[in-house]
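I'll drop the sequence and a predicted model, then ask my questions.
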Amino acid sequence: MLTLFSYPELFGVADNNPFGLKIYAFLKLCGLPFRHEHIIDTAQAPRGQLPYLLDGDEKIGDSDVIIAHLIRRYGLTIDDGLTVAQRDTHLLVRRVLDDLYWVMSYSRWKDDQFWPQFRDAFLATHKDMTTAALEAARDYNFKRYFYQGIGRYEPDAAYARGLADLGVLARLVPQDGFVFGAKPTSLDAALYGSIANIYVFEIDTPLRGFVLEHQNLVRHCKAIHAAIAA
């Protein structure tokens, strides 16, 4: 059976990282049976990053590579109806979500205004986690943010970048249905991974405030959440 290794759940979503939640939603939408293992240690992960998928003896990392692998190996038809232009849009939106990830992560780990709420929620949900371990993870993330670049931004400038990303998504997501029609595609799974990790978290960052003001984003998030709940 397929096994998904990803970060722990939080605030009722299956993974507190957008990329792991994206794969979780994709697997559910496609009806593929799988085991879900929540881990934090990335030592065994390809490139030292989560999520990764174990398919037999094959270990696959990177969420886009995982989805491409699953579509190819299991003949999945979730994206079959997409045009070339829609596939181009798909790629561009995924790149926007990559950018949004850094701002979302910054809001949790880097911004002193919201870090205590994230830390306390994590500790309350996962009793085996220690404050020292989270502080060590925070120090590690500070280094990641610095070298990626977002860590050199002041909060207002960082959030301006994330809000610009969300603005694009708010203009893309329709009031009804899914991005490319009546049925979800893998892009809807990717959007859910990111938006749920902002909307569902009870931490009122500027990013969450924007999502709450755009009911099309809220509706889309709830629709995917309901579709994968079974």
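Happy to help now that I have it.

When you work out contacts or count neighbours from here on, use the C-alpha atoms and nothing else.
Noted.

Which helix runs longest in the chain?
helix 84-109 (DSSP state H).

how distant is that one from the center of its chain?
In this view, helix 84-109 has its centroid 9 Å away from the chain centroid, taken as C-alpha atoms, centre = their mean, to the nearest Å.

With stretch 119-128 instead?
20 Å.

just stretch 190-201 next, same as before
Relative to its chain's centre, stretch 190-201 lies at 6 Å (C-alpha atoms, centre = their mean).

Can you identify each of the strands in this protein by residue range?
When assigned using DSSP state E, the strands of the chain occupy the ranges 2-6, 34-38, 52-55, 58-61.

second one coming, line it up with the first:
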Amino acid sequence: MIKLFIFPAAFGLRNVSPFCLKVEMALKHLNLDFDLVELSDPRQSPKGKLPFIEIDGQRIADSEIIFEYLDQKTSGGLFGDLSEEEKARGTAFTRLAEDHLYWLMVASRWIDDGWWPNVKEGFFGSMPFPLKQLVCFVARRQVTQTYNLHGLGKHTFAEQKDFARRDLAAINAAVSVNPYLLGDKLTAFDFTVASLLAGILDNKPDAWITPIAREFQPLMEYTERVQQQVGVFCRV
């Protein structure tokens, strides 16, 4: 039995991290037996972040590395039927989603003063005072520093919204002409992109990035289509 370690539910989301959700989608798609284990402190992970899986006494962390492991374990169950060109396009969408759009979503939750109380309560609400205040301060400062080091934090709020809109428009263009990112067939790359989009669209209350995503009807339909097809949903 595989154990998948994920964050507890928050913000109206059953699976609050797109990285955790994409692995859950992959496991379900591959028809592998697994249990979900909620873990509030990602420092207990081998790499200090979630998700990670535990299988045959081995712990494997990082969603991309988990995907590669699962693909090997299932003799190409995730990527084996894809051409090199399809893998290249899928990887490009993955990088756009996880290395750029993801951080804009993070900023819309953690750095926006209006939304921050939801993070504070959702992630740290069970902590006693004054530990809660200290941990919240340190965690938010680390996220802000990382966002600034990424480079996105050096732009104005209006410019960050424009970045988000262009990222979302690029994905929308792909799924406006085909049901999935690479064409007519569902692939593991859809798990990556749709998981992130579901978190943006369904977190409660709306973050500033949410109404931008809702400008793109094909994008919303695509996100729902992938979740329906796999039978795994981000929302509660």
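Received the coordinates, thanks. These figures come from a predicted structure and were not determined experimentally.

that older thread, which parts of the longest helix of structure 1 are buried?
For helix 84-109 of structure 1, burial by neighbour count (16 or more other C-alpha atoms under 10 Å) applies to 90, 93, 96-97, 100-109.

Tyr180 of structure 2: neighbour count?
Counted by other C-alpha atoms under 10 Å, the residues lying close to Tyr180 of structure 2 total 20.

That one maps to what in structure 1?
When the structures are aligned by TM-score structural alignment, the residue of structure 1 matched to Tyr180 of structure 2 is Phe178.

doesn't His220 make contact with that match?
Yes: the pair Phe178 of structure 1 and His220 passes the contact test of C-alpha atoms under 8 Å, sitting 7.1 Å apart.

which residues do those two both contact?
Counting by C-alpha atoms under 8 Å, 6 or more residues apart in numbering, Phe178 of structure 1 and His220 have no common neighbour.

Please report the distance of Val211 of structure 1 from Met1 of structure 1.
Distance, Val211 of structure 1 to Met1 of structure 1, by C-alpha to C-alpha, to the nearest Å: 36 Å.

For the match of Tyr180 of structure 2, which residues are in contact?
Contact partners of Phe178 of structure 1, counting by C-alpha under 8 Å, 6+ apart, are 184-185, 188, 220.

and those, which two are the farthest apart?
Greatest spatial distance in the contacts of Phe178 of structure 1: Thr185 and His220, 12.4 Å, computed using C-alpha to C-alpha.

thinking again about what came up before, mind putting the contacts of Phe178 of structure 1 into JSON lines with neighbour count and distance to Gly151 of structure 1?
Below are those laid out as JSON lines (neighbours: other C-alpha atoms under 10 Å; distance: C-alpha to C-alpha, whole Å):
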{"residue": "Pro184", "neighbour count": "20", "distance to Gly151 of structure 1": "34"}
{"residue": "Thr185", "neighbour count": "22", "distance to Gly151 of structure 1": "33"}
{"residue": "Asp188", "neighbour count": "23", "distance to Gly151 of structure 1": "29"}
{"residue": "His220", "neighbour count": "23", "distance to Gly151 of structure 1": "30"}
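
now the match of Tyr180 of structure 2: how far from Lys222 of structure 1?
When distances are taken as C-alpha to C-alpha, Phe178 of structure 1 and Lys222 of structure 1 turn out to be 12 Å apart.

that older thread, and the strands of structure 1 as a markdown table, adding distance to Thr205 of structure 1 and mean neighbour count?
As requested, these are arranged in a markdown table below (distance: least, C-alpha to C-alpha, whole Å; neighbours: other C-alpha atoms under 10 Å):
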| stretch | distance to Thr205 of structure 1 | mean neighbour count |
| --- | --- | --- |
| strand 2-6 | 24 | 22 |
| strand 34-38 | 25 | 15 |
| strand 52-55 | 28 | 22 |
| strand 58-61 | 30 | 15 |
